[in-house]
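> Next come a sequence and a model predicted from it.
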Amino acid sequence: MSFSVSLRDVTLKYRDSEALSNVNLELEAGKIHGLLGRNGAGKTTLLSLLAAFRKPTAGTVLVNGGPIWENAEIVSRVALIREGGDFDDSDTVKSSIETGEIRPSFDRDYALKLADKFELPLNKKVRSLSRGKRSVLAAICGLAARAELAMFDEVHLGMDAPTRDAFYKELLADYMDREHTIVLSTHLIDEVANYLEEVVILDRGSVLRHEPVEAFQRMGATLTGPADAVDAVAVGLEVLAEQRLGGTKSATVTVLDAPTRERAAASGIEIGPVGLQDLFIHLTSPERDGA
């Protein structure tokens, strides 16, 4: 089973400031969703509402069709894993893992198997772990929770590149093995882009874009070819970036319509995709004023 998510006219205020403002969002069950945004955009706040850590100032937050706030049955099947986890520093790694058994679906054997795979010392105190190993512990507990809605908020921080890659692959294997909904909040966009099915971009407390990942991939293109030909095709287009090496030029542009694609191809220009991270940087640029 997997949980859907629905936010309807949701606002959350901290004193006089709004962390989220009139957010409307529907996340389909059984998919991997990417949650992207610059620092302070409201990502962690949104996830805290979905985990019932906070109550919205206004609006409705529904998980699996019902209100999440003070709904113990639903909350027990939702997991929000934050960077570094929520552990008692005086506990050992093993006892921290065993604490997860308060969740009805927690898989202790799976957690211990992952601890061995990621070379996590069971008898070591949590306070003595490196930042990367503590992040691994949090990720392990998140995976072993076997939640219907699993949310990972920058849980990769501190992990080295091979460990992050192993985590992503384990996350995908678990996703393929059982039906559930995943939300990944991260700044390492290019690393997770191939795992995502839908992407939500938050900007200044509001939903800027929510599209299938394929829609973002169609938003722009990279034109590579003779410099003069690239310049001619790029006239009137919004150019995100340019690179030149000798007589060859590469220009990253947005919104490349069919006639322009045909003209580019006829000019001997190679057309390639734009990375999700490049589009994210462009869409959330302060100069665009949230457009």
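Thanks, I have it.

> CA only for contacts and neighbour counts going forward, please
OK.

> where exactly do the helices run in the stretch 1-150 of the chain?
Ranges of helices within the stretch 1-150 of the chain are 43-50, 72-75, 93-99, 108-117, 131-144, based on DSSP state H, counting those that start in this stretch.

> closest one to Ser250 among these?
When those are compared by CA to CA, helix 43-50 sits nearest Ser250, at 33.4 Å.

> Tally up the residues packed near the residue nearest to Leu27 when sequence neighbours are not counted, please.
What sits nearest to Leu27 in space, not counting adjacent residues and going by CA to CA, 6 or more residues apart in numbering, is Val5, at 4.9 Å. If you count neighbours by other CA atoms under 10 Å, Val5 ends up with 19.

> which residues touch Val5?
Neighbouring residues of Val5 by CA atoms under 8 Å, 6 or more residues apart in numbering: Leu25, Glu26, Leu27, Glu28, Ala29, Leu50, Val61, Leu62, Val63, Asn64, Gly65.

> surely the first one meets Leu35?
I take that to be Leu25. No - contact criterion CA atoms under 8 Å: Leu25 and Leu35 do not qualify, at 11.7 Å.

> neighbour-wise, which of these two wins?
Taking other CA under 10 Å, Leu25 and Leu35 do not tie; Leu35 has more neighbours (25 against 17).

> Quick check: the gap between that one and Ser96.
Distance, Leu35 to Ser96, by CA to CA, to the nearest Å: 27 Å.

> Ok, Asp165 next?
24 Å.

> Looking at those two, which one has more neighbours?
Ranked by neighbour count (other CA under 10 Å), Asp165 and Ser96 place Ser96 first, with 21 against 15.

> And stretch 18-38, what's buried?
18-25, 27-38 (16 or more other CA atoms under 10 Å).

> Regarding that stretch, how distant is the last residue from the first?
16 Å.

> Equivalent analysis for stretch 94-108, please.
10 Å.

> hmm, who's touching that stretch?
Contacts for stretch 94-108 (CA under 8 Å, 6+ apart): 76-77, 87-88, 111-112, 122-123, 137, 141, 144-147.

> same check, this time on stretch 186-193
By CA under 8 Å, 6+ apart, stretch 186-193 touches Gly34, Leu35, Leu36, Gly37, Arg38, Asp153, Glu154, Tyr168, Gly275, Leu276, Gln277.

> Put this next to the previous one:
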Amino acid sequence: MSLSVTLRDVALKYGSEAALTGIDLDLEAGKIYGLLGRNGAGKTSLLSLVAAFRKPTSGQVLVGGESVWENAPVVSRVALIREGGDFDDTETVKATIESGSIRPSFDAEYAYKLADRFEVPLKKRVSALSRGKRSVLAAVCGLAARADLTMFDEVHLGMDAPTRDAFYKELLAEYMDRPHTVVLSTHLIDEVANYLEEVVIVDRGRILRHADVESFQGMGATLTGPAAAVDALGLDALAEQRLGGTKSITVADALDAETRSRAAAAGIEIGPVGLQDLFIHLTAPHPSPHPHPEPERAAPSQLRKDRNGA
């Protein structure tokens, strides 16, 4: 059974510093979500609240319609897999997999199968694994948890490209075999875009955008043409480039029929904006008012077509 997620006016503070503010979010059960945000935007903090690793400073965090904090029956159905895994480094890989059996739904046989497929040596201690193999072990344990809500927080870091591709395909196969709710927190947006059904963008501790992938794909546009003609459209640009008399701008909103007609008449070319480019433009750091730059505050669904047999 899949689990839904609901956050209402949620805030989280670390001491006097706000990590999350005014978070309202609804994730329906049984979908694969992408959680996007720059470093430090609040992604890990948000996932920690949903997994009951932390208690919100204020607001409600509900999983499956119930408060998740100190709710063991619900928490047992949730898995949050963080980068590198939360392992005892002194244990062997085999012992680590065996310890996963404390989860009621953990499938050790499946975990061993995945460990063999991804060539994770069972006899090695976790401390002796490379960063990539440790990431793979974390992914293996997350998949084998067979949780009703599974969240992967940058678990791909350290994996090489072929391994990441194999992980995404295995995640999709497991999801198709056993529909549940999945959240992928990642920076590698182009790699996972085709696996996602909805995308949530977190920026500076707030929800910036939440929409299905199709909406994001139609959300923005690039317009390239004579600079004066582009300026005459009067559009609010997220970013712009100019070369001689030619100007290119990126806008975040869909263009209406009148704007498209005016652009075409003026010889302006209109192109799409990829999800990753749109994310970059939407979350670009604001210029600092200080004379010296401050550290960056970091910060298709083809899946639905496949599932419906289209």
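Received the coordinates, thanks. All of these numbers come straight from a predicted model, not from anything done at the bench.

> Spatially nearest residue to the most centrally placed residue in structure 2, not counting backbone neighbours?
Structure 2 has Leu35 as the residue nearest its centroid, 2.4 Å off, counting by CA atoms, centre = their mean. Take Leu35 of structure 2 and drop its neighbours on the chain: the residue closest to it by CA to CA, 6+ apart is Ser185, 4.5 Å away.

> Just checking the distance from stretch 39-59 of structure 1 to the centre of its chain.
15 Å (CA atoms, centre = their mean, to the nearest Å).

> Return the set of buried residues in it.
Buried, per 16+ other CA under 10 Å, within stretch 39-59 of structure 1: 41-53, 55-56, 59.

> Just give me the match in structure 1 for His42 of structure 2.
Quick fix: residue 42 of structure 2 reads Gly, not His. Counting by TM-score structural alignment, Gly42 of structure 2 lines up with Gly42 in structure 1.

> so how far is Leu35 of structure 1 from that match?
10 Å.

> Overlap of the contact sets of those two?
By CA under 8 Å, 6+ apart, the residues touching both Gly42 of structure 1 and Leu35 are Leu202.

> ok, back up a step: and the residue nearest to the centre of structure 2, what is it in contact with?
With CA under 8 Å, 6+ apart, Leu35 of structure 2 has these contacts: Lys43, Val183, Leu184, Ser185, Thr186, Val199, Val200, Ile201, Val202.

> What lies in contact with the helix or strand hosting the third one?
To tie it back to what came earlier, the one meant is Leu184 of structure 2. Following DSSP states H and E, one finds Leu184 of structure 2 within strand 181-185. By CA under 8 Å, 6+ apart, the surrounding residues in contact with strand 181-185 of structure 2 are 2-4, 29-36, 43, 148-154.

> which of the contacts of Leu35 of structure 2 count as buried?
Lys43, Val183, Leu184, Ser185, Thr186, Val199, Val200, Ile201, Val202.

> Format those as JSON lines; extra columns: distance to Ala232 of structure 2.
Below are the buried ones among the contacts of Leu35 of structure 2 laid out as JSON lines (distance: CA to CA, whole Å):
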{"residue": "Lys43", "distance to Ala232 of structure 2": "39"}
{"residue": "Val183", "distance to Ala232 of structure 2": "42"}
{"residue": "Leu184", "distance to Ala232 of structure 2": "41"}
{"residue": "Ser185", "distance to Ala232 of structure 2": "39"}
{"residue": "Thr186", "distance to Ala232 of structure 2": "38"}
{"residue": "Val199", "distance to Ala232 of structure 2": "33"}
{"residue": "Val200", "distance to Ala232 of structure 2": "33"}
{"residue": "Ile201", "distance to Ala232 of structure 2": "31"}
{"residue": "Val202", "distance to Ala232 of structure 2": "33"}
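
> angle of the helix ranked longest in structure 1 against helix 108-117?
Determined from DSSP state H, the single longest helix within structure 1 is helix 161-177. Orientation check (axes from the mean of the first three to the mean of the last three CA atoms, to 10 degrees): helix 161-177 of structure 1 against helix 108-117 gives 150 degrees.

> Might you calculate how far helix 161-177 of structure 1 sits from the centre of the chain?
14 Å.

> counting contacts, what elements does it pack onto?
helix 131-144 (3 or more CA pairs under 8 Å, 6 or more residues apart in numbering; DSSP states H and E).

> what does the helix it packs on contact?
79-86, 93, 97, 100, 106-108, 110-111, 114-115, 118, 120, 126, 150, 152, 155-160, 167, 171, 174.

> how close does the residue nearest to the centre of structure 2 get to Ala211 of structure 2?
Applying CA to CA, the value for Leu35 of structure 2 to Ala211 of structure 2 is 11 Å.

> burial of the closest residue to Lys124 of structure 2 other than its chain neighbours, as a residue count?
Excluding the flanking residues, the one nearest Lys124 of structure 2 by CA to CA, 6+ apart is Thr92, at 5.3 Å. If you count neighbours by other CA under 10 Å, Thr92 of structure 2 ends up with 20.

> Between the contacts of stretch 186-193 of structure 1, which sits nearest Ser130 of structure 1?
The closest of these, once distances to Ser130 of structure 1 are taken by CA to CA, is Glu154, at 16.1 Å.

> pretty sure that closest one is touching Glu83, no?
Yes - applying CA under 8 Å, one finds Glu154 of structure 1 in contact with Glu83, separated by 5.5 Å.
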